[in-house]
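Peer 1: Let me see the structure of the following:
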Amino acid sequence: MSAESGAASGARVAVVGAGWAGLAAAWRATTLGHAVTLYEMAPMAGGRARRLPTEASPLPGLALDNGQHILIGAYTATLGLLAELGVDERRAFNRRPLALVDARGHGLELPPGSAVPAFVRGVLAARGYSLRERLALLAAAGGWFMRGFRCDPRLTVAELTATLPTALRAGLIDPLCVAALNTPARLASAAVFLRVLRDALFAGPGAADLMLPRVDLGALLPDAASRALAARGAMLRSGQRVQAIERHASGWRVDGEDFDAVILAASSVESARLARPHAPDWSTTVEALRHEPIITVLVRAPQARLAQPMLALEDGPGQPAQFLFDLGRLRDPALEPAAQGVLAAVISGASDWVERGLDATALVVQSQLQSQLELAEPPTLLRTLCEKRATFLCTPGLARAPMLVAPGLWAAGDHVDGPYPATIEGAVRSGLAAAQAISR
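Peer 2: Below is the predicted model:
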């Protein structure tokens, strides 16, 4: 279905931005009978969760992403969208019960089963914590459960958990907070943190499962969505930055082309720029968001033997990385033999380390890995990646802009108002909701 032929049965819809929110919006709009034109300023789709160009990889035959991403079983909108697009979950993900354990096997590992009993059994069996510490965590979680995972919206995660033992806060709460919200516990919204815990740990069997990609991010959503959209006649204009949108009759004009509706699914910066002439207050709210970077340090350590494909790392002064991924255990060795021995160390909430410089940060991470993995020598640095505007800081009382920008002009993206922090699931849900709103 072309943009012209689709006008008779549905609306002519422009989607600006082919990240995960834009791809979700474009796909849903086509399934609802609309004629879609998708604009993307980068050469390829994916936004902040994308495959890097082939020439960017330090190892031939190894596809790299702009950073290490994971999903969890509670990402129902994302997993549902992937299924619609024909992505085989078993081939795309290494799915396993939640495990936040370090190289010594210390930490929390949830067994399969119903949410509450699994959490209780997992906490009681957690290694590296005293009985008093484990009971304190169960008591705190029980209190959150009884209160419906609600709290004073002014609280930070650090304030919410201040009475917990130091070892629990440092070894479990803080890493979990920065992984989920990309915001340090001292700044992070306790209300949003509790919402994430409720939907992940207590929503039902499998909700807390780790979904570790076996393939690069492009092979998850962007490739499948691009093929499906093309098959439905949608137009994808990559490498084209939209210069302006204008009101036109009862609709909108995007760089001179007429549409009935527009979905701004670009970055917060680009969306605010395009919306400002029509909704200055909306743009001001978006521009007020503060962003936090994520650094991924890729190393080669053939001598390393990780107990699991994802490990928690002990972070602290001089130990910046919180999580470590073994690409050799995640990727198919027959398709990507170059992944063997490649590890990805992730630093969330990385603003302080960006200021120190990526080269200096990489050296510190190499030393951290040598120490915690008990390696004879530091691993070999392959590349350091930094997504400087990875997510917004998820702070208490944060104001986020609504989905409706102006009549016929909608916004989608993890920066748009919604129940979740800046995550893939938040982006996908907002994209689907924006497309549904057009039909309503």
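
Peer 1: Could you use CA atoms for every contact and neighbour count after this?
Peer 2: Fine.

Peer 1: Surely residue 46 and residue 218 touch.
Peer 2: Yes - counting by CA atoms under 8 Å, residue 46 touches residue 218, with 6.7 Å between them.

Peer 1: Which one's more surrounded, the two?
Peer 2: The neighbour count for residue 46 versus residue 218, taken as other CA atoms under 10 Å, is higher for residue 46 (26 against 20).

Peer 1: Just give the nearest non-adjacent residue to that one, would you?
Peer 2: residue 19 (4.3 Å; CA to CA, 6 or more residues apart in numbering).

Peer 1: neighbours around that neighbour, how many?
Peer 2: 28.

Peer 1: what's near enough to touch residue 24?
Peer 2: 81, 428-429, 431-432 (CA atoms under 8 Å, 6 or more residues apart in numbering).

Peer 1: got it, and residue 129?
Peer 2: 107, 167-168.

Peer 1: Quick one: which of those residues is the most crowded by neighbours?
Peer 2: The most crowded member of those, judged by other CA under 10 Å, is residue 107 (22 neighbours).

Peer 1: hang on, that one packs against residue 124?
Peer 2: No - contact criterion CA under 8 Å: residue 107 and residue 124 do not qualify, at 10.9 Å.

Peer 1: and the longest strand seen in the chain, which residues are buried?
Peer 2: Assignment by DSSP state E gives strand 380-392 as the longest strand of the chain. Neighbour-count burial for strand 380-392, counted by 16 or more other CA atoms under 10 Å, picks out 381-387, 389-392.

Peer 1: Pipe these into TSV and attach distance to residue 118 per row.
Peer 2: Shown next, in TSV, are the buried residues of strand 380-392 (distance: CA to CA, whole Å):
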residue	distance to residue 118
381	39
382	39
383	38
384	37
385	36
386	36
387	35
389	36
390	32
391	31
392	32
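
Peer 1: how would you label residue 271: helix, strand or coil?
Peer 2: Secondary structure, DSSP: H, G, I helix; E, B strand; the rest coil: residue 271 is helix.

Peer 1: Roughly how far does it sit from residue 403?
Peer 2: 12 Å (CA to CA, to the nearest Å).

Peer 1: Quickly list what's touching both of the two.
Peer 2: Common neighbours of residue 271 and residue 403 (CA under 8 Å, 6+ apart) are residue 411.

Peer 1: now the other sequence, so there's something to compare against:
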Amino acid sequence: MRVAIVGGGWAGIAAAVALADAGHDIAVFEMAPQLGGRARSVAGQPDYDNGQHILIGAYRDSLALMRRLGVDPELVLKRLPLALPYPGEPGLRLPPGSPLIAFTRGVLAHGGWPLSARLGLLAAAGGWLAHDFRCAAGLSVAELCAGLPATVKRDLVEPLCVAALNTPARQASAQVFLRVLKDALFSGAGSADLLLPRRPLSELLAGPATAWLGGRLRLGRRVQSIEPGWRVDGEAFDAVVLACTSVEAARLAAPLNAGWAAEAQGLRFEPIVTVYLHSPGSTLPAPMLALREGADAPAQFAFDHGQLGGAPGRFAFVVSGAAPWVERGGCAEAVLAQATRELRWATPPVVDRLLTEKRATFACTPGLARPPARIAPGLFAAGDYIAGPYPATLEGAVRAGLAAAQGVAAEAGTAANGAASGSPTKTP
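Peer 2: Predicted coordinates:
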């Protein structure tokens, strides 16, 4: 089959590689001059990423895709047992080994929490386990964890929630949050490990995918229309995968399935702001630090690029769920003040760069209706916003790309079987 993939982010790359491996003739249309979507290096300045991304050990499909493209995750990612140290505090640290046992040991060993708080967290986690990490669809993370001690909510639940879902706990889906916890704690040894990029993001996937796909790429090409048949800007294909943003996918799908387009257009978004600071000679106590968010403290995490194989003296401060700061402005100045106040520096830090991704992720709210992957026969969508158990993560995007490729292949097989048996087939 000839298959068009519209969009070259991680979902589009996953779909393209899977379809090419299955023997299909593919073409990848990407409006930007490079692949990678929202997880890439800044064009023209490859030492900067458009945001600080992390993976976890449970991201099996993302890691497998990297290996398929010739990238060794052990070389480009720094693997660390899950730890949430705060400035001057060790925080929660999980020892190596079976994730569930490590979680129990790590919680019990957390000297910063009173024993009652540690036992309260383990009791709540036991209840989640007993219910197979499932809950009512309309429940928020704040409601799910209402009975937990305040220190546990402040130092663990809220930072994990905003890191995984990019949505504040009071607005975030407990159902999706629990699924992330389940995969981290029950996907085998190392599944809860943090995987921090030690190379620019484009070297993790976009660059290797560009070389692998070669002449099948149409970079700098925004698709204007898709017509039944399937014709992409007049060019004939047998199937199409929309691996672009939900906004672009809705625009292209509207004439073909207005209901699907309306559902995609109904998604709301949460921004992420990354503030890069520069301080020659300085280092953080750990490659990644958690920070306590407050009215004058926007950032929840800080990363030391010098400890991650990047430029010494460069630090990335991440503000997730950043809508209030995008609206009010002054985020870079507030982060600089927060960093100066809470951390020790060899030289006074200065703001190096401010990057704002206004549509970084969809707002992962309770009971959210997300559009399905199948739009019409031969037309599939792939992206981290597609209906599924994951929030808007790299792994969610890769899984959506693989699912779209499987959907295309399955329909092709059904059509071929129908033709072989003499049964009529329908075209859109």
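
Peer 1: before we move on, the earlier item: closest to residue 332 of structure 1 out of the contacts of residue 129 of structure 1?
Peer 2: For these, the closest approach to residue 332 of structure 1 (CA to CA) belongs to residue 107, at 27.9 Å.

Peer 1: In contact with that closest one, which residues are there?
Peer 2: Taking CA under 8 Å, 6+ apart, one finds 99-101, 126-129, 171-172 in contact with residue 107 of structure 1.

Peer 1: Where does the aligned partner of residue 183 of structure 2 in structure 1 sit, in terms of helix or strand?
Peer 2: Superposed on structure 1 with TM-score structural alignment, residue 183 of structure 2 falls opposite residue 199. Residue 199 of structure 1 is part of helix 190-201 when elements are defined by DSSP states H and E.

Peer 1: That helix vs structure 2 - mean distance after superposition?
Peer 2: Mean deviation of helix 190-201 of structure 1 relative to structure 2 after superposition (mean CA distance after the TM-score superposition for structure 1): 0.7 Å.

Peer 1: hmm, who's touching the next helix or strand after that helix?
Peer 2: Using DSSP H and E, the helix or strand that directly follows helix 190-201 of structure 1 along the chain is strand 210-213. If you take CA under 8 Å, 6+ apart as the criterion, strand 210-213 of structure 1 is touched by 69-73, 92-99, 330.

Peer 1: again, 10 Å this time
Peer 2: Strand 210-213 of structure 1 is contacted from outside by 68-75, 79, 89-99, 219-220, 309-310, 325, 327, 330-331, using CA atoms under 10 Å, 6 or more residues apart in numbering.

Peer 1: whereabouts in structure 2 does that strand align?
Peer 2: Strand 210-213 of structure 1 covers residues 194-197 of structure 2 once aligned (TM-score structural alignment).

Peer 1: Just checking the distance from the matching stretch to the centre of its chain.
Peer 2: Put simply, stretch 194-197 of structure 2 sits 13 Å off its chain's centre (CA atoms, centre = their mean, to the nearest Å).

Peer 1: Have a look at how far, on average, that stretch is from structure 1.
Peer 2: Averaged out, stretch 194-197 of structure 2 is 0.4 Å away (mean CA distance after the TM-score superposition for structure 1).

Peer 1: Residue 355 of structure 2 and residue 322 touch, don't they?
Peer 2: No - applying CA atoms under 10 Å as the test, residue 355 of structure 2 and residue 322 come out as separate, 11.8 Å apart.

Peer 1: anything in contact with each of these two?
Peer 2: With CA under 10 Å, 6+ apart as the test, residue 355 of structure 2 and residue 322 both reach 272-274.

Peer 1: So which of those residues is the closest to residue 257 of structure 2?
Peer 2: Closest approach to residue 257 of structure 2 among those (CA to CA): residue 272, at 30.8 Å.

Peer 1: The closest one - that's part of a strand, no?
Peer 2: Yes - counting by three-state DSSP, residue 272 of structure 2 is part of a strand.

Peer 1: Could you find the counterpart of it in structure 1?
Peer 2: Under the alignment (TM-score structural alignment), residue 272 of structure 2 maps onto residue 294.

Peer 1: Would you quantify the distance from that match to residue 240 of structure 1?
Peer 2: In terms of CA to CA, residue 294 of structure 1 sits 27 Å off from residue 240 of structure 1.

Peer 1: Same drill for these two, tell me which one is more crowded.
Peer 2: Ranked by neighbour count (other CA under 10 Å), residue 294 of structure 1 and residue 240 place residue 294 first, with 23 against 15.

Peer 1: Just give the number of residues close to the alignment partner in structure 2 of residue 87 of structure 1.
Peer 2: Residue 87 of structure 1 maps onto residue 71 in structure 2, with residues paired by TM-score structural alignment. Neighbour count for residue 71 of structure 2, taken as other CA under 10 Å: 18.

Peer 1: Quick check: closest non-adjacent residue to residue 71 of structure 2.
Peer 2: Residue 71 of structure 2's closest residue in space is residue 204 (CA to CA, 6+ apart), at 6.9 Å.

Peer 1: in terms of contact, does that neighbour touch residue 40 like I think?
Peer 2: Yes - assessed by CA under 10 Å, residue 204 of structure 2 is found in contact with residue 40 at 8.7 Å.

Peer 1: Could you dump the contacts of residue 129 of structure 1 into JSON lines with secondary structure and distance to residue 28 of structure 1 added?
Peer 2: Formatted as JSON lines, the contacts of residue 129 of structure 1 follow (DSSP: H, G, I helix; E, B strand; the rest coil; distance: CA to CA, whole Å):
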{"residue": "107", "secondary structure": "strand", "distance to residue 28 of structure 1": "40"}
{"residue": "167", "secondary structure": "helix", "distance to residue 28 of structure 1": "45"}
{"residue": "168", "secondary structure": "helix", "distance to residue 28 of structure 1": "42"}
